[in-house]
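A.B. asks: heads up, no residue letters with this:
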């Protein structure tokens, strides 16, 4: 009997005897999400410490990982490719500083499992003298806003298991008096969440996926457990030495508004100390910091290199590293290497592309690491060879490193 079956089975099955005999199986159904290092309520308390925005210094080794989108197995492969995780699932990066540029949510089935893994690795990295920074992308902000159009049925089931376990814990505390008088009733909270979901502007889109989206909404809305634990504690934009990391792109309006202010106000919105409120304007629309594509076009002539240069000069940086827009020919640079694009569509739900990560070394080398392939210097995206030109001819011109990317079929850009 799984946890969900136990909690919602007929009353005559809910005896202490049944609970005792089934607890191991119920526990296993939750632990299947991964080894959660923070099982108590402490992990879900609001984390209001200031978020990092500008970190001085130049690490000897800097790594960036693009969009993961719920693909646990590709996430593990990317971490191992970068030398950040060993075969036992623990931090192996030493003093390496790594950044994941957002979009862990949506399009894949193992979102919470990835969140727990990365949270644990970040703690281990700090203990080892390294760092693992996790950014919010547009899919994190969409989900906190209540837009779950891109959630998969498998991910909704994962949220069901997670929410059911948390409700089970709350019910046990409530019945034992551990939470004191006035403790919320998790079952009433479930009913309230279902009622809110029925009036959501995204109800029609949610209904086509699975019957558990209201549990997802309950877990992710501003002030909710998962938003407090995983997303409110993350910056939206981060500058490490001469490198600016952001999911979409930093535009002049964002610099004028203030990058620290963007991080602070995003955190406040996600914590929702006074109840849920609309998302800040800098997180909404095509020019939002998590949505912008001004520097991501595969055709470099369509990139706004002048604006990029002004932004970098204004913040005192040399390079911007972005995700969000799938680069079908692999990690590449544009605008004289002032922007590096690291979303390669590696998730099974986004084209199932090859696993790649970015490596920046203190000596100035900027490398693309790809599984089963020697590291190569990051450069502009290789042009697609015209129909009359063979792959062999193109490889001779572009070089074997870029030719390896040119054979991949185009994948539609992620939302």
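C.D. replies: Ah, there it is. What you are looking at is a predicted structure, and each value in this text was computed from that prediction instead of being measured. Numbering: from 1, shown residues only.
A.B. asks: only C-alpha atoms for contact and neighbour calcs from this point on.
C.D. replies: Will do.
A.B. asks: I figured residue 149 hits residue 203, correct?
C.D. replies: No: Residue 149 is beyond contact range of residue 203, at 9.2 Å (criterion: C-alpha atoms under 8 Å).
A.B. asks: which residues of the stretch 151-300 of the chain fall in strands?
C.D. replies: Counting by DSSP state E, counting those that start in this stretch, the stretch 151-300 of the chain has these strands, from start to end: 237-240, 243-246.
A.B. asks: ok, now the stretch 1-150 of the chain?
C.D. replies: Counting by DSSP E, counting those that start in this stretch, the stretch 1-150 of the chain has strands at residues 54-55, 61-65, 97-100, 131-134.
A.B. asks: Give me the contact list for the longest one.
C.D. replies: With C-alpha atoms under 8 Å, 6 or more residues apart in numbering as the contact definition, strand 61-65 has outside contacts at 78, 82, 95-101, 321, 342-343, 356-362.
A.B. asks: Which of these fall within helices?
C.D. replies: residue 78 (DSSP state H).
A.B. asks: Buried members of the contacts of strand 61-65 into ChimeraX, please.
C.D. replies: In ChimeraX, a selection of the buried entries from the contacts of strand 61-65 looks like this (16 or more other C-alpha atoms under 10 Å):
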select :78,82,95,96,97,98,99,100,101,321,342,343,356,357,358,359,360
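A.B. asks: Leaving out chain neighbours, which residue sits closest to residue 341?
C.D. replies: Counting by C-alpha to C-alpha, 6 or more residues apart in numbering, residue 341 lies nearest to residue 322, which is 5.1 Å off, once chain neighbours are set aside.
A.B. asks: another one to put next to it:
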């Protein structure tokens, strides 16, 4: 659909394409295959002109911290049992090592587009993208799972931009973007199950891209394409995996930072 991987899951997206995933790879029967693919694509990108940026989601943090409430029987079985799965997710296990040492960022700024799993409030935005990632890395290394960065108002769990009224959250969003000198925020975490479509809020300053791609949620399929300031939602066409239905989501209004705060 996006044209970045071929049928053999090899990169064909070209030299100037960046791929960002906003987390929650885990808690499905495909956990092993997905992490193997994610790790391989990331490692290949280190010596290539394109970029692959997998971010951490709250479900990765839950599993690292031993919170297994959403792990399915099929997921345990795919590892060979609970013991083997626990070992893989431990600090010395292959997934634990992958997430703690390699794929350990919660947020990313690409040309003023800030990607994050849950959302970044103005308070967290003050420390900047690099600051948040450093806090997460330190907390993970120290197994400090009670750190506020993993709390309800932190970047992994915050749902305000997706759920609260725009009247109450758009001003908060613009403050956060201003702190980070960013144009917009792209978030996951809150599945858009009623529509199965990407949600644009606050006049295109935040996009909620979790459409429920998991089979548990209906296997809705979508991606957000950003080329300069042109923003397009891509949706799967049933029976035609190489095609995409394209919907223009480019904002019609540009905010003037100080005037709107």
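C.D. replies: That came through, no problem. Please read all numbers here as calculations on a predicted model, not as lab measurements.
A.B. asks: Quick check, central residue of structure 1?
C.D. replies: By C-alpha atoms, centre = their mean, the mean C-alpha position of structure 1 lies nearest to residue 104, the distance being 2.7 Å.
A.B. asks: who's in contact with the alignment partner in structure 2 of it?
C.D. replies: Aligning on TM-score structural alignment places residue 104 of structure 1 opposite residue 25 in structure 2. Applying C-alpha under 8 Å, 6+ apart to residue 25 of structure 2 gives the contacts 31, 34-35, 57, 59-60.
A.B. asks: how far away is the closest residue to residue 20 of structure 2 other than its chain neighbours from residue 44 of structure 2?
C.D. replies: Nearest non-adjacent residue to residue 20 of structure 2, counting by C-alpha to C-alpha, 6+ apart: residue 53, 4.7 Å away. Distance, residue 53 of structure 2 to residue 44 of structure 2, by C-alpha to C-alpha, to the nearest Å: 11 Å.
A.B. asks: Likewise for residue 112 of structure 2?
C.D. replies: From residue 112 of structure 2 to residue 44 of structure 2 the distance is 25 Å (C-alpha to C-alpha).
A.B. asks: And for residue 138 of structure 2?
C.D. replies: From residue 138 of structure 2 to residue 44 of structure 2 the distance is 26 Å (C-alpha to C-alpha).
A.B. asks: what does residue 225 of structure 2 give?
C.D. replies: The spacing between residue 225 of structure 2 and residue 44 of structure 2, counted by C-alpha to C-alpha, is 22 Å.
A.B. asks: and if you look at residue 92 of structure 2?
C.D. replies: Applying C-alpha to C-alpha, the value for residue 92 of structure 2 to residue 44 of structure 2 is 23 Å.
A.B. asks: Can you show me the helices along the stretch 151-261 of structure 2?
C.D. replies: For the stretch 151-261 of structure 2, the helices defined by DSSP state H, counting those that start in this stretch occupy 160-163, 166-180, 257-260.
A.B. asks: and what of the stretch 1-150 of structure 1?
C.D. replies: Taking DSSP H, counting those that start in this stretch to define them, one finds helices in the stretch 1-150 of structure 1 at 3-7, 16-31, 72-81, 111-127, 138-145.
A.B. asks: Next, the buried residues of the second one.
C.D. replies: For helix 16-31 of structure 1, the neighbour count (16+ other C-alpha under 10 Å) marks 19, 26, 29-30 as buried.
A.B. asks: if I pick the equivalent of residue 91 of structure 1 over in structure 2, what's in contact with it?
C.D. replies: Using TM-score structural alignment, the equivalent of residue 91 of structure 1 in structure 2 is residue 11. Residues in contact with residue 11 of structure 2, defined by C-alpha under 8 Å, 6+ apart, are 4-5, 41.
A.B. asks: same question, residue 190 of structure 2
C.D. replies: Residues near residue 190 of structure 2 by C-alpha under 8 Å, 6+ apart: 118, 159, 162, 208, 210.
A.B. asks: out of those residues, which is most surrounded?
C.D. replies: The most crowded member of the contacts of residue 190 of structure 2 is residue 118, carrying 30 neighbours; neighbours defined as other C-alpha atoms under 10 Å.
A.B. asks: Give me the nearest residue to the aligned partner of that residue in structure 1, chain neighbours excluded.
C.D. replies: Counting by TM-score structural alignment, residue 118 of structure 2 corresponds to residue 248 in structure 1. Counting by C-alpha to C-alpha, 6+ apart, residue 248 of structure 1 lies nearest to residue 290, which is 4.3 Å off, once chain neighbours are set aside.
A.B. asks: Identify, out of the strands of the stretch 151-300 of structure 1, the most deeply packed stretch.
C.D. replies: Most buried of the strands of the stretch 151-300 of structure 1 by mean neighbour count (mean count of other C-alpha atoms under 10 Å) is strand 243-246; its value is a mean of 26.
A.B. asks: mean deviation (superposed) between it and structure 2, please.
C.D. replies: By mean C-alpha distance after the TM-score superposition for structure 1, the fitted strand 243-246 of structure 1 averages 0.4 Å away from its aligned residues in structure 2.
A.B. asks: ok, back up a step: could the helices of the stretch 151-261 of structure 2 go into CSV alongside distance to residue 147 of structure 2?
C.D. replies: Converted to CSV, the helices of the stretch 151-261 of structure 2 look like this (distance: least, C-alpha to C-alpha, whole Å):
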stretch, distance to residue 147 of structure 2
helix 160-163, 20
helix 166-180, 21
helix 257-260, 31
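A.B. asks: Out of those, the one nearest residue 217 of structure 2 is which?
C.D. replies: Nearest to residue 217 of structure 2 among those is helix 160-163; the distance by C-alpha to C-alpha comes to 17.3 Å.
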